[in-house]
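**Student:** sequence first, then the predicted structure, then my questions.
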Amino acid sequence: MQPRPVVLATFNARFAHASGALRCLQANWTGPRPLVLVEGTLEDDPVRFAERLLAENPALVAFSVYLWNVRLTEHTVRVLRRVRPDLPVIAGGPEMATDQTGPELAHLVDLAVVGEADLAFGQLCEDVLSSASGVRRPAAVLPPPDLSQVRLPVDAFTDLDLAHRVCTVETSRGCPMRCAFCTAAGTGVRRFPTDRVLAQLEALWDRGLRRFKFLDRSIHHGDFEPVLDFFLERTEPVFVHFELTPHRLSTALAFHLAEFPPGSLQLEIGVQTLDHEVSGTIGRPFSNVIEETLDFCVNQTDAHVHADLIAGLPGETLESFAAGFDQLHSLGVHEIQLGILKRLRGTGLCGLMPAGQFNPEPPYDVLFTDTMSFEDMQRLKRMGRYWDLVANSGSFRETLSLLLKDSPFHSFLTFSDHLFSTARRTHGIELNRLSEYLCDYLCEVAGCSRPDVLAALEADYLRCGRTSRPAFMQKPGSRTPPPPSKPPGSPRPPRQRRHN
């Protein structure tokens, strides 16, 4: 008779995301029991998810927990405790990092795991299963494993994953920088053997994967050229996402990035702040070549460039943040991700800023700082959401040019304030309705001529291949033009295509 399985579970942000953490554990599983993966999304009902878990008749359930799913995981564990109080439960992941209080979830499970459990997970499960029922164990704080011994999850991705989901790969773990807000600060960089990384990429390619998202903190660290060569040697279309820090690019790295054909490369550049003093406060080395690096990526490569800024860093004011935003926008990056500072467990930020300045509930985002009011932080949060809908989406490239004046930041912040006062929400705004909000603002508040605004909106609709028009854009007797043809077999996501 086959023993009852260990069930690995998590809630992903959406179905399109395949949990890399679960698949790493699966790839390195050596326990005597079968291992079953059960994934849900943040929209799942915890009672129904618990039912799915129990349907596997598990001997033990282990959850992967992170910032966005911790409360949903807690709810699910509480349900399991009532329905099956004898069922052992383990939880690990970034949210289980130790600090003065620890997450509430740590007190609900039989074992909290802190650190990378690739090699230790099987033994941890057996230890819990062999211990007395209901006896909580001290948190297992694991040292970083030797990556030469860790198997990469080539076979853990199913054909369904490869065809329909974002599959993540990694060549290294850790980061050499010591940014106060980051969970990887000062951990150093450890690398998987290059030959095994290339073998993983080859295997995934042979199985049909054409969209690769790398988890490495930056391709600056280590010899990344063989990985870039792997993709440059392929003739079929591919889409690859890399992260890098805005430091000087080596000649070899710059040459390789410039070789990628249009539509095949996305670079996510962690700028975070353009204020020298703020950068020093958070322990982040300030790069004097930020503009040079961004200019190269935007103008000397065919990459889609996505730059990150964090609002709410200690010492940052609304005006200094505005200056950084405008400076970044002037460099022509395709997307500016306006993020909000979060107080993550185990980071240096916990000793740098008072806990009382942050939301006590996940995602632990900053509410106010010594230099930025609660009201302005709320405005920036809304602006970040609306900027993503209007600018980062690529849906309103022509219309945006009418909106942004001398200071793109202040122009858009003013629009954001107006939009929120009108719509009273930041989510669930349908595209045609958003178009109407833009039209009304530009015509009635910004003083643009209605024909110019309608012409810009029409150009955006045509460029994006939209086949319907809201009533305010339709002319009597007009017919909707056919959508433009799409490049055959392109793995590039629609969002990136809209920026062309």
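**Tutor:** That came in fine, so what should we check first?

**Student:** all contacts plus neighbour counts: C-alpha atoms, from now on.
**Tutor:** Noted.

**Student:** show me where the stretch 51-200 of the chain has strands.
**Tutor:** In the stretch 51-200 of the chain, the segments counted as strands under DSSP state E, counting those that start in this stretch are 60-64, 89-92, 111-114, 140-141, 167-169, 172-173, 190-191.

**Student:** give the other helices and strands that the first one contacts.
**Tutor:** It refers to strand 60-64. Contact analysis of strand 60-64 by 3 or more C-alpha pairs under 8 Å, 6 or more residues apart in numbering; DSSP states H and E lists strand 6-12, strand 89-92 as its packing neighbours.

**Student:** tell me which of those strands sits nearest to residue 126.
**Tutor:** In this view, the helices and strands packed on strand 60-64 are compared for proximity to residue 126 by C-alpha to C-alpha, and strand 6-12 is the closest at 9.9 Å.

**Student:** what about that closest one, distance to the chain center?
**Tutor:** Computed by C-alpha atoms, centre = their mean, to the nearest Å, the separation of strand 6-12 from the middle of its chain amounts to 19 Å.

**Student:** second structure for comparison follows:
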Amino acid sequence: MKLLLTTLNSKYIHTCLSIRYLYSSVKDTCDSYIKEYTINESLDKIYADIYEKNYDIVGFSCYIWNVEQTLKLCSTLKEANPDLIIILGGPEVSFDSLNFINKHSYIDYIIKGEGELVLPKLIDSISKFKKHIEIDGVVYKSNELPPYSDYRYNTHEDIYFIENKDTPPIADLSQIKSPYLYVTEEEIENKIVYFETSRGCTFNCSYCLSSTLKGVRFFPLESVKQDLKKLVVLNAKQIKFVDRTFNSHKEITLALIKFLKEIDNGKINFHFEITAHMLDDEFMKEIKEARYGLFQFEIGVQSTNSKTIKTVNRIDNFEKLSVRVNQIKKYGNIHQHLDLIAGLPYENLESFKKSFNDVFALLPEALQLGFLKMLKGSPIKSQVELFDYRYRNYPPYEVISNKFISAIEILFLKEIEEIVDLFYNSGMFMLSIEYIYINNYNNNGFKLFSDLLAYKNEYYQNKTLSRDDLYKLLHEFYSRICSDETNKIKELIRFDYLRMGRNRVIPLFLRNDLSSITREEAVAWISNDYIKSELGYPNSHPMEIIKKIHVELFEFDIIDYIKTKGNLKNHKAIIAFNYSGEKDFMNKVTFTGGLYEQIKN
């Protein structure tokens, strides 16, 4: 039997964890292969690539982002080769599987839930041409009802669709082979690699599929360490932990944090979902000493409305969370990504604005606006009638409205999400947006982005915005609301612009005659041993260094402002942007600088 395990990732840079687990589970028992595609590729080309390899069995991992395209692909493959056996697995087919296989009769088998121990048994049964598949967790087609009990079924046109009883969660995760037993550097290098140290969650949030399984199970720590070290050696760009709460077990979390610091190769980044209010002092001490950019935290706030939090069975303490987020921010070495969800119970538009303002006041590196999804199998689906939910009946099942928030208000928040992504989460305006918020919109970040949205809709409604357009838009916007500080915001926007990378020409609206500097002055300044060292070229000649950097004079002391977040002082500053060096973990070029008077000394 020739088996292909595959999926359609959302982006090329992503990798799929589930099919690697499955590949490791069957690699020694059949002629198996693994291949990843993306939802952005031509389905015709994917179909041709699979069909031409003459597989006997193809297994697809299905998620909300790929299930519709996967089904089209499966239908085409089955038409081309009726003898091809198609297996589906993943969260998008693990619920209501019986109706799903009935509706899509070109699917031969569905594996519900965890498949690492089920797939080898299924492949063995298929290879032995067994008529009835008495394997827990399997849904399949048959011309007759099976002789065993403990199954459900329905029928259509003389075909029986059989759903065997569910498999319990795998209690001992040491039974599962590592997903990275056979991985190569070609698969991993410069990719986002997904990883888990545990399964399950300590919480029971009603909008999450993890709430359907109680308790947390952990993989053996030494096996976890071995795999992580291997992935770092293979030059993964980022290792993204999919543990629902990475810090749910204090001792394991500390052991892993210390280990990740030990195997740091100077460029790897580890991303975790954490619960900030559970962080203790010992954990904080460990991360404080970590390399800049080594760790990245995703913190799910979701809402600061206490009634909302209680209704969705979430346990949180925003006051404690805020203390820890602010503490981490002061460390200056960790990217924090905070999440909100629109469409939750008891969260009307005004309540959501408050939640937004509460979270934005912490000034995380990113604030993600998500929208409630009525996922198959999630407990919140039982509350559809109670809260009058309207939602899309196709992936990703996003909420359209409920009794607390209208469809037009949800659409408004969709526009706010876009503006927040463009002007905040993109990192393109790190200094300028923060300055505008602190000085003009203190404690009302939602109004800042609402006003930006209104300005964009009035003056740039039908225009496809380039990067330069976005900088121009922000400059015009601030010039209108605070005309007496036009020079300050122009200088901050120019700094943000230059940190994004080398540009052939600085736009006219960002130029300033007062900030010109001669090449001779720049070379003289670069000749300073300290500046050469700061730029990363301690032994290079200034005339060589000048080719790799860009030196700019600013009317205000931006370096002091970055360090102190105090007043923007009217002192000229000289700043060098290093365009040939490595960018930081937020994809910004490094820089160094000081007061202009220094070059005269």
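**Tutor:** Looks like it arrived, so ask away. Source: prediction; values computed, not measured.

**Student:** so can I have TSV of the helices and strands packed on strand 60-64 of structure 1 showing mean neighbour count and distance to residue 70 of structure 1?
**Tutor:** Supplementary listing: these in TSV, determined by neighbours: other C-alpha atoms under 10 Å; distance: least, C-alpha to C-alpha, whole Å:
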stretch	mean neighbour count	distance to residue 70 of structure 1
strand 6-12	24	9
strand 89-92	24	10
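
**Student:** list the contacts of stretch 355-371 of structure 1.
**Tutor:** Residues lying outside stretch 355-371 of structure 1 but in contact with it, judged by C-alpha atoms under 8 Å, 6 or more residues apart in numbering, are 67-68, 70-71, 312-317, 340-344, 373-374, 377-378.

**Student:** that stretch: which residues count as buried?
**Tutor:** Counting neighbours by 16 or more other C-alpha atoms under 10 Å, one finds that the buried residues in stretch 355-371 of structure 1 are 357-358, 362-369.

**Student:** quickly name whichever of those residues is closest to residue 147 of structure 1.
**Tutor:** Minimum separation from residue 147 of structure 1 among the buried residues of stretch 355-371 of structure 1 (C-alpha to C-alpha) is found for residue 363, which lies at 30.2 Å.

**Student:** that closest one corresponds to which position in structure 2?
**Tutor:** Using TM-score structural alignment to pair residues, one finds that residue 363 of structure 1 aligns to residue 396 in structure 2.

**Student:** please apply the same query to residue 375 of structure 1.
**Tutor:** If you follow residue 375 of structure 1 across to structure 2 using TM-score structural alignment, you land on residue 408.

**Student:** hang on, the earlier thing: for the strands of the stretch 51-200 of structure 1, which one sits closest to residue 6 of structure 1?
**Tutor:** In terms of C-alpha to C-alpha, the element of the strands of the stretch 51-200 of structure 1 nearest to residue 6 of structure 1 is strand 60-64, at 5.0 Å.

**Student:** in structure 2, what range does the closest one match?
**Tutor:** Per the alignment by TM-score structural alignment, strand 60-64 of structure 1 matches residues 57-61 in structure 2.

**Student:** let me know the distance separating residue 19 of structure 2 from residue 27 of structure 2.
**Tutor:** Spatial separation of residue 19 of structure 2 from residue 27 of structure 2 under the definition C-alpha to C-alpha, to the nearest Å is 11 Å.

**Student:** reformat the strands of the stretch 51-200 of structure 1 as TSV; add distance to residue 205 of structure 1.
**Tutor:** Written out in TSV, the entries for the strands of the stretch 51-200 of structure 1 read as follows (distance: least, C-alpha to C-alpha, whole Å):
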stretch	distance to residue 205 of structure 1
strand 60-64	27
strand 89-92	30
strand 111-114	33
strand 140-141	36
strand 167-169	12
strand 172-173	19
strand 190-191	21
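
**Student:** do you know which of these lies nearest residue 486 of structure 1?
**Tutor:** Ranking the strands of the stretch 51-200 of structure 1 by distance to residue 486 of structure 1, with C-alpha to C-alpha as the measure, places strand 167-169 first at 23.5 Å.

**Student:** what's that closest one aligned against in structure 2?
**Tutor:** Taking TM-score structural alignment as the measure, structure 2 aligns residues 193-195 with strand 167-169 of structure 1.

**Student:** circling back to that earlier point, the buried residues of stretch 355-371 of structure 1: which two are farthest apart?
**Tutor:** Farthest apart among the buried residues of stretch 355-371 of structure 1 - using C-alpha to C-alpha - are 362 and 369, which lie 17.9 Å from each other.

**Student:** tell me the SS of the corresponding residue of structure 1 for residue 18 of structure 2?
**Tutor:** With TM-score structural alignment as the criterion, residue 18 of structure 2 lines up with residue 21 in structure 1. Secondary structure for residue 21 of structure 1, judged by DSSP: H, G, I helix; E, B strand; the rest coil, is helix.

**Student:** contacting residues for residue 21 of structure 1?
**Tutor:** residue 64.

**Student:** correct me, but residue 55 of structure 2 touches residue 5?
**Tutor:** No. If you go by C-alpha atoms under 8 Å, residue 55 of structure 2 and residue 5 don't touch, sitting 10.3 Å apart.

**Student:** residue 507 of structure 2 against residue 468, yeah?
**Tutor:** Yes. Between residue 507 of structure 2 and residue 468 a contact is recorded at 7.4 Å, counting by C-alpha under 8 Å.

**Student:** picking that back up, return the distance of the match of residue 375 of structure 1 relative to residue 448 of structure 2.
**Tutor:** The separation that residue 408 of structure 2 has from residue 448 of structure 2, given C-alpha to C-alpha, amounts to 20 Å.
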